[in-house]
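[1] pasting a predicted model and its sequence here:
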Amino acid sequence: MTINCKGTLFDLSSPKVMGILNITPDSFFDGGKYKNEVEILNQTEKMLLGGATFIDVGAYSSRPGAIHISEEQELQRIIPVINLLVKNFPEIVISVDTFRSKIAKETVENGVAIVNDISGGKMDDKMFETIAKLQVPYILMHMLGTPQNMQKDPIYKDVTQEIISFFAEQIHKLHQLKLNDIIIDVGFGFGKTVAHNFEILKNLDLFKSLDAPILAGISRKSMLYKTLDISAQEALNATTSANTIALLNGANILRVHDVKEAVEAVKIVNQVSF
């Protein structure tokens, strides 16, 4: 199970870690934390030294109720950061967190290797066509609604089966466009209740039927800290526990704020994998 990132093959049968670099002022955990070049470079270096294979850069906050920003604002935020990272870390493998095809195209042209779309192609009808032309790995995430309304009473008859059906339909469309490097992300916290999230985590191995690598993005999310009645800042231990469950249930990539701890979880799980 491999993906091709700018000519380099990455074997995802051994799980990898994707470090999160939010350059937004209002992300739920680290919004506004990395405001200048020194802070951005220091955090990126920390994640790479901690064992991150991929760095996921986002300039549009997708937390519940997030403020919508224009395409131009997103570009102005993200292009200078992409250029900064590529200049200072020539071997870096960058994923861009965007649902807009224009942002995807321009960032790939500036050195991005992976496109991570929280909308799974639902918020920009040119996204699939654009990704197919770019021929870069595409992270297809499930979200009910938009970041502005996704947590307003999400309802499913069978959350696991409905998300599997969504993926099957979208993967078919992408295959028709000759795109093969597709990674699925069930979208923990994106239009799901806490109960939905834990049901998906429990059933994560069922998504293997789609024959695509699985990304788990559970890091410090509300499903964890609400369950424990703590804050996101206190949810590192809960994150490691959830990441371990995800790995045991078939996750191929962990998308996290805390790289070192996630890499350690991967190493421990690898000792009992069979």
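    Structure's in. What do you need? Numbers count the residues shown, from 1 in each chain.

[2] rest of the way, CA atoms for contacts and neighbours
    Noted.

[3] that's a helix at I139, yeah?
    No. Counting by DSSP: H, G, I helix; E, B strand; the rest coil, one finds I139 to be strand, located in no helix.

[4] hang on, it packs against F128?
    No. I139 is beyond contact range of F128, at 11.2 Å (criterion: CA atoms under 8 Å).

[5] let me know the distance separating Q176 from K133.
    Separation of Q176 from K133 (CA to CA, to the nearest Å) stands at 13 Å.

[6] helices of this structure, residue ranges please.
    37-50, 71-88, 101-109, 127-134, 159-176, 194-202, 222-228, 236-248, 259-270 (DSSP state H).

[7] and of those, who's closest to K16?
    Closest approach to K16 among the helices of the chain (CA to CA): helix 259-270, 7.7 Å.

[8] now the closest one against helix 236-248, angle please.
    40 degrees (axes from the mean of the first three to the mean of the last three CA atoms, to 10 degrees).

[9] elements contacting helix 259-270?
    Here helix 259-270 touches strand 16-22, helix 37-50, helix 236-248, going by 3 or more CA pairs under 8 Å, 6 or more residues apart in numbering; DSSP states H and E.

[10] do you know how far V263 is from K87?
    V263 sits 25 Å away from K87, going by CA to CA.

[11] also this one, for the comparison:
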Amino acid sequence: MRILVTVKFTPDLQSQRSFTDGTVTRTADDGSMNELDENAVEAALQLVEAAGEGEVYALTVGGADAVAAVRKALQLGANHAIHVNDDAVAGSDVFGTAAVLAAAIRKVHDENPLDLVITGMAALDGLTSMLPTALAAELDWSQLTLASSLEVGDGNATIVRHLPDAHETVTAPLPAVVSVTDELNKPRYPNFKLIMAARKAEVMQWSLADLGVDAASVGAGASRTTVVDASPRPPRAHQQIVTDTGNGGNALAAFLIEKGLA
């Protein structure tokens, strides 16, 4: 079984964020692989282990710092890492990103067919959950989204999707794009051997030219969305500290009532 997992380098959501030319400023020292993508990597590893054979590819798109995302996937157990690094990709929206990812996936698939592409349910820096569907449309593959369970067999993938008032069981033929939720599994911790190996592992570096993607079709110039304005978060208002001498609960209740929050 051959599976490709898309992973994203996302900034630390607790750190102070800023924008440069309408895009989030990203640095290697305050980011990591998107946490929800760890569930996707774990799903791929479990499927390959259950099949008794196969390999897992980790793919990311981004600047030089984004290589940290695929190296984290290698630490978890992925076999191969691919980094699409091209300045023309900067500022791409979800559609441009999907087009680049799809081109890279087709390159891998044409060399040796893939069974699945697995993604996380969302990137924590955007939380749109649009990428899996856009990617499936670009590839013209079946899509199974928001999987809380995943099984593969007899040329099909079957998922269970939890909705507010129902559970859906959906089956689609392979190859397919599957997005998984954090309910699916608990990602493993990387072991020391894999951590050390990931530092020296080869990461394939591809450009848009390698993928046959027109630079004018992606990037900020081709984006369907634009950041019109961005301003720093206002400083925190004056804090009121109440020392609890036994009536802290009453003081809190009075504060909430005063502010119209209760």
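    Arrived safely. Keep in mind it's a predicted model, so treat the numbers as computed, not measured.

[12] tm score of chain vs chain?
    The TM-score (TM-score structural alignment, normalised by the length of the second structure) is 0.30; 134 aligned residues with a CA RMSD of 6.0 Å.

[13] related to what we said a few turns ago, which one's more surrounded, I139 and F128 of the first structure?
    Neighbour totals were compared for I139 of the first structure and F128, and I139 leads with 25 against 20 (other CA atoms under 10 Å).

[14] list the contacts of that one.
    I114, V115, N116, D117, G120, I182, I183, I184, D185 (CA atoms under 8 Å, 6 or more residues apart in numbering).

[15] check the gap between H162 of the second structure and I3 of the second structure for me.
    H162 of the second structure is 24 Å from I3 of the second structure, by CA to CA.

[16] mind checking which of those two has more residues around it?
    Set H162 of the second structure next to I3 and count neighbours by other CA under 10 Å: I3 wins out with 24 against 16.

[17] isn't that one right up against V117?
    Yes. Assessed by CA under 8 Å, I3 of the second structure is found in contact with V117 at 5.8 Å.

[18] can you map out the strands along the second structure?
    Remark: strands assigned in the second structure by DSSP state E are 2-6, 9-11, 19-20, 23-24, 31-33, 55-61, 80-84, 116-120, 142-147, 149-153, 156-163, 166-173, 176-180, 204-206.

[19] same list (those strands) but as TSV, adding distance to T133 of the second structure.
    Shown next, in TSV, are the strands of the second structure (distance: least, CA to CA, whole Å):
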stretch	distance to T133 of the second structure
strand 2-6	13
strand 9-11	20
strand 19-20	27
strand 23-24	23
strand 31-33	21
strand 55-61	17
strand 80-84	20
strand 116-120	10
strand 142-147	7
strand 149-153	17
strand 156-163	15
strand 166-173	14
strand 176-180	8
strand 204-206	23
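
[20] can you tell me which of those is nearest to V41 of the second structure?
    Going by CA to CA, the one of the strands of the second structure nearest V41 of the second structure is strand 2-6, 6.2 Å.

[21] packing partners of the closest one?
    Judged by 3+ CA pairs under 8 Å, 6+ apart, strand 2-6 of the second structure is in contact with helix 37-51, strand 55-61, strand 116-120.

[22] hmm, back to that, out of the helices of the first structure, flag the one nearest V57 of the first structure.
    helix 71-88 (7.8 Å).

[23] and the angle for the closest one with helix 101-109?
    Taking the same axes, to 10 degrees, one finds that helix 71-88 of the first structure is oriented at 10 degrees with respect to helix 101-109.

[24] helix 71-88 of the first structure versus helix 37-50: what angle between them?
    Going by the same axes, to 10 degrees, helix 71-88 of the first structure makes 60 degrees with helix 37-50.

[25] check which helices and strands helix 71-88 of the first structure is in contact with.
    helix 37-50, helix 101-109.

[26] any idea which of those helices is most buried?
    Highest mean neighbour count among those (mean count of other CA atoms under 10 Å): helix 101-109, with a mean of 19.

[27] for that one, name the packing helices and strands.
    helix 71-88, helix 127-134.

[28] pull the residues that contact that helix.
    With contact meaning CA under 8 Å, 6+ apart, helix 101-109 of the first structure is reached by 71, 74-75, 78-79, 82, 96, 98, 114-115, 124, 126-127, 130-131, 134.

[29] of the residues you listed, buried ones?
    74-75, 78-79, 82, 96, 98, 114-115, 127, 130-131, 134 (16 or more other CA atoms under 10 Å).

[30] name the nearest residue to M127 of the first structure, ignoring sequence neighbours.
    Among residues not flanking M127 of the first structure along the chain, S101 sits closest, at 4.6 Å (CA to CA, 6 or more residues apart in numbering).

[31] now that neighbour: how far from V108 of the first structure?
    S101 of the first structure sits 11 Å away from V108 of the first structure, going by CA to CA.

[32] equivalent analysis for A265 of the first structure, please.
    Distance from A265 of the first structure to V108 of the first structure, by CA to CA: 31 Å.

[33] do the same with R255 of the first structure
    Note on R255 of the first structure: its distance to V108 of the first structure, by CA to CA, is 20 Å.

[34] which residue, other than its chain neighbours, is closest to I195 of the second structure?
    Nearest residue to I195 of the second structure, sequence neighbours excluded (CA to CA, 6+ apart): Q75, at 4.8 Å.

[35] count the residues that sit near that neighbour.
    Neighbour tally, Q75 of the second structure, other CA under 10 Å: 21.

[36] that one is in contact with A81, isn't it?
    No. Assessed by CA under 8 Å, Q75 of the second structure is found out of contact with A81, at 10.8 Å.

[37] re earlier: okay, V263 and K87 of the first structure: which has more neighbours?
    Taking other CA under 10 Å, V263 of the first structure and K87 do not tie; V263 has more neighbours (22 against 12).

[38] what sits against S179 of the second structure?
    The neighbours of S179 of the second structure, taking CA under 8 Å, 6+ apart as the test, are A40, I118, T119, G120, M121, P132, L144, T145, L146, A147.

[39] nearest to L101 of the second structure, of the helices and strands packed on strand 2-6 of the second structure?
    strand 55-61 (7.1 Å).

[40] separation between T158 of the second structure and A198 of the second structure?
    Going from T158 of the second structure to A198 of the second structure by CA to CA gives 32 Å.
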